[in-house]
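Peer 1: Dropping a prediction and its sequence here:
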Amino acid sequence: MNITQDLSILSLIAEASIVVKAVMGMLLLVSVMSWYWIFRKGFAIRQARGRTAEFEHAFWSGGDLAALLRMTSNDRAAAGPLARIFDAGYREFSKLRGQPGLEASDIINGSRRAMRATFQREIDDLEAHLAFLASVGSVSPYVGLFGTVWGIMNAFRGLSNMSSATLSHVAPGIAEALVATAIGLFAAIPAVVAYNRFAHDIDRLSIRFESFMEEFSNILQRQLR
């Protein structure tokens, strides 16, 4: 028996049992899906961060709020999350200010509620599929370990039919079982790293959005005096 050939990765995968092959296939599929969402989510968060910075620059440059509203209304999809929060708050402010009999506090609270609702939608969009990455990071090692345990059990069952066991008999079965654990870690580690990074970035954006809502509410309140 050629031990080197038997212990090559492709050979180990090809000669693994049906259960171990199913575990490896599932882990590889999950890994591909997690990488897809890692790239998609990374692009989305980077885009949101860039457009937020652009809108903050335009807002704090001292331009007219009505002109800024028209600019963001032209293409809401491309405006960015912070621009959409501003759009919702200023539209509600303008609508309520035109209604007679409303207190200033009612107008500001209505504007804040509109911004808060849009804020929650934007954060929900940014956090979409993060739970999938968290699940991949937490579950994949255990799925790989299941494949490893099953493969080792098969290897020892095969040894029970032999009068004497040598390294050439034991090594391939144990090695093919350990490949499942390696694939599980390969799927889990990038997912965990990406999840932690994305969660941190979204928290930072959330803080910027909330700070803007408070500062913008103060600006609107001054306009009512």
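Peer 2: Okay, I see it. Numbering: from 1, shown residues only.
Peer 1: from here on, contacts and neighbour counts on C-alpha atoms
Peer 2: Will do.
Peer 1: OK, contacts around V20?
Peer 2: V20 makes contacts with 147-148, 150-151, 177, 180, as judged by CA atoms under 8 Å, 6 or more residues apart in numbering.
Peer 1: Report the two of these separated the most.
Peer 2: W150 and A180 (9.9 Å; CA to CA).
Peer 1: can you tell me how far A155 sits from E176?
Peer 2: Separation of A155 from E176 (CA to CA, to the nearest Å) stands at 9 Å.
Peer 1: and those two? which has more neighbours close in?
Peer 2: Taking other CA atoms under 10 Å, A155 and E176 do not tie; E176 has more neighbours (29 against 21).
Peer 1: Comparison target below:
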Amino acid sequence: MDNITIVNSASVNDSISILGLIVEADFVVQLVMLILVMMSIYSWTVILSKKKILLDSKRDIKNFSAYFSTDKTLNELQSQIPSSSTMADIFSSGYKEFTHLELGDKQANAERAYRLMNTTANSEIERLDSNLSILAMIASSSPYIGLFGTVWGIMHSFIGLASVKQASIAVVAPGIAEALIATAFGLFAAIPATIAYNRLSSKIGDISHQYTAFIEKMFVIFQR
């Protein structure tokens, strides 16, 4: 008798697969899984695009800093800026404002240039920050959406037991397994989004600090 039970359990386990559970899941659970898959795809799209943008920004800072450190006057730097970039825009906005009124108060010109450079830098930081809030939303909401699918699936499984005369683990297991897959989908979407959000926010903060340091340096140069 025990041998028959073991064989039957083994055959049930062999017949269960993740793909089969997804296909045979309740419509609501399938809908939850589809939503989570779409959220995961969108989050990875944002992650990869932001990573490329931040790499370009860091490369721009490195290249412009190397160019700026050469022994050239501000006039030469302005006339020979190698390419249009954020750092070049920050420098040009400050330099043009500082030299706008050559006979004016140099201190007042320097302060206006300082504010304008900060405005240019803040606009770039806002651009880098765009869509990060979506990553935060996906990171925080995905587990709850997956949990909703799990609760719904388990509830559906127990409702189905009402029509079964003799309940066994072989009857309950598939329904609970397909319900738990929804939670796995939620974690699959949330974990990368959480890690990426924290990592990208840290990199944007580093870029912001470098912009601020350059602006402060330019302000000191203008005040001389």
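Peer 2: Cool, got the structure. In this text the structure is predicted, and so the values were computed from the model without any measurement.
Peer 1: hang on, the earlier thing: comparing W150 and A180 of structure 1, which residue is more hemmed in?
Peer 2: Legend: neighbour count by other CA under 10 Å for W150 of structure 1 and A180, higher for A180 (33 against 16).
Peer 1: Show the contacting residues for L133 of structure 1.
Peer 2: Applying CA under 8 Å, 6+ apart, the residues contacting L133 of structure 1 are 34, 37, 191-192, 194-195.
Peer 1: and if we set it to 10 Å?
Peer 2: Contact analysis of L133 of structure 1 by CA atoms under 10 Å, 6 or more residues apart in numbering lists 30-31, 33-35, 37-38, 187-188, 190-196.
Peer 1: Give the equivalent position in structure 2 for it.
Peer 2: For L133 of structure 1, the aligned residue in structure 2 is L135 (criterion: TM-score structural alignment).
Peer 1: Check I189 of structure 1 too.
Peer 2: That one, I189 of structure 1, aligns with I191 by TM-score structural alignment.
Peer 1: What is the burial count for that match?
Peer 2: 17.
Peer 1: before we move on, the earlier item: just the contacts of V20 of structure 1 now: which is nearest H129 of structure 1?
Peer 2: Comparing the contacts of V20 of structure 1 against H129 of structure 1 with CA to CA picks out A180 as the nearest, at 25.0 Å.
Peer 1: L29 of structure 1 versus that closest one, what's the distance?
Peer 2: Counting by CA to CA - A180 of structure 1 and L29 of structure 1 are separated by 13 Å.
Peer 1: okay, and the common contacts of these two?
Peer 2: Joint contacts of A180 of structure 1 and L29 (CA under 10 Å, 6+ apart) are V23.
Peer 1: Mind checking what secondary structure P100 of structure 1 has?
Peer 2: Secondary structure, DSSP: H, G, I helix; E, B strand; the rest coil: P100 of structure 1 is coil.
Peer 1: before we move on, what about the one 10 residues further on?
Peer 2: Assigned by three-state DSSP, the conformation of G110 of structure 1 is helix.
Peer 1: Could you pull up the residues touching it?
Peer 2: So G110 of structure 1 contacts 89, 92-93, 95-96, 104, 116 (CA under 10 Å, 6+ apart).
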